[in-house]
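Q: Following is a predicted model, sequence given first.
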Amino acid sequence: MFMAQSGPINMSVVARSTMEFTISAPSKIQKTTPSG
């Protein structure tokens, strides 16, 4: 796999993107779903 080549750098990028998705996902869901 190409992930082994980049090492910690690529892992940090993946972790950052995952964190951003985890943070932004709930807000997007709340916006799309009508509250109450």
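A: That came through, no problem.

Q: When you work out contacts or count neighbours from here on, use the C-alpha atoms and nothing else.
A: Fine.

Q: what's the longest helix along the chain in contact with?
A: In the chain, assigned by DSSP state H, the helix with the most residues is helix 8-32. Residues from elsewhere that reach helix 8-32 (Cα atoms under 8 Å, 6 or more residues apart in numbering): residue 3.

Q: and that helix, which residues are buried?
A: Along helix 8-32, no position meets the burial threshold by neighbour count (16 or more other Cα atoms under 10 Å).

Q: Put this next to the first one:
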Amino acid sequence: MPGSTGIRFAIFALSVANSESATDVGTIQQSIILP
């Protein structure tokens, strides 16, 4: 799916904004990878 990357990036950006913490990036990233 060519659009999957854009969708993941959008979710990642929203998650980072909600977490308001750069240290949570790793956890968020794994959450996106998991189904």
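A: Perfect, thanks for sending it. Given the structure is predicted, the values throughout are model-derived calculations rather than measurements.

Q: After superposition, what's the TM-score here?
A: Between these two chains, after superposing, the TM-score reads 0.51 (TM-score structural alignment, normalised by the length of structure 2); 21 aligned residues with a Cα RMSD of 1.7 Å.

Q: And the residue nearest the centre of structure 1?
A: Geometric centre of structure 1, nearest residue: residue 18, 2.4 Å, by Cα atoms, centre = their mean.

Q: what's the helix or strand hosting residue 25 of structure 2 aligned against in structure 1?
A: Using DSSP states H and E, residue 25 of structure 2 sits in helix 25-33. Mapped onto structure 1 using TM-score structural alignment, helix 25-33 of structure 2 covers no residues at all.

Q: Tell me the gap between the longest helix of structure 1 and the middle of its chain.
A: When C-alpha coordinates are averaged (Cα atoms, centre = their mean, to the nearest Å), helix 8-32 of structure 1 and its chain have centres 2 Å apart.

Q: Could you tell me the angle between the helix holding residue 25 of structure 2 and helix 4-19?
A: Orientation check (axes from the mean of the first three to the mean of the last three Cα atoms, to 10 degrees): helix 25-33 of structure 2 against helix 4-19 gives 140 degrees.

Q: which residues touch helix 25-33 of structure 2?
A: 8, 11-12, 15-16.

Q: With distance to residue 32 of structure 2 as extra columns, can I get these in CSV?
A: Formatted as CSV, the contacts of helix 25-33 of structure 2 follow (distance: Cα to Cα, whole Å):
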residue, distance to residue 32 of structure 2
8, 7
11, 8
12, 7
15, 10
16, 12
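
Q: now, which of those residues sits nearest residue 2 of structure 2?
A: Residue 2 of structure 2 has its nearest neighbour among those in residue 8, at 11.3 Å by Cα to Cα.
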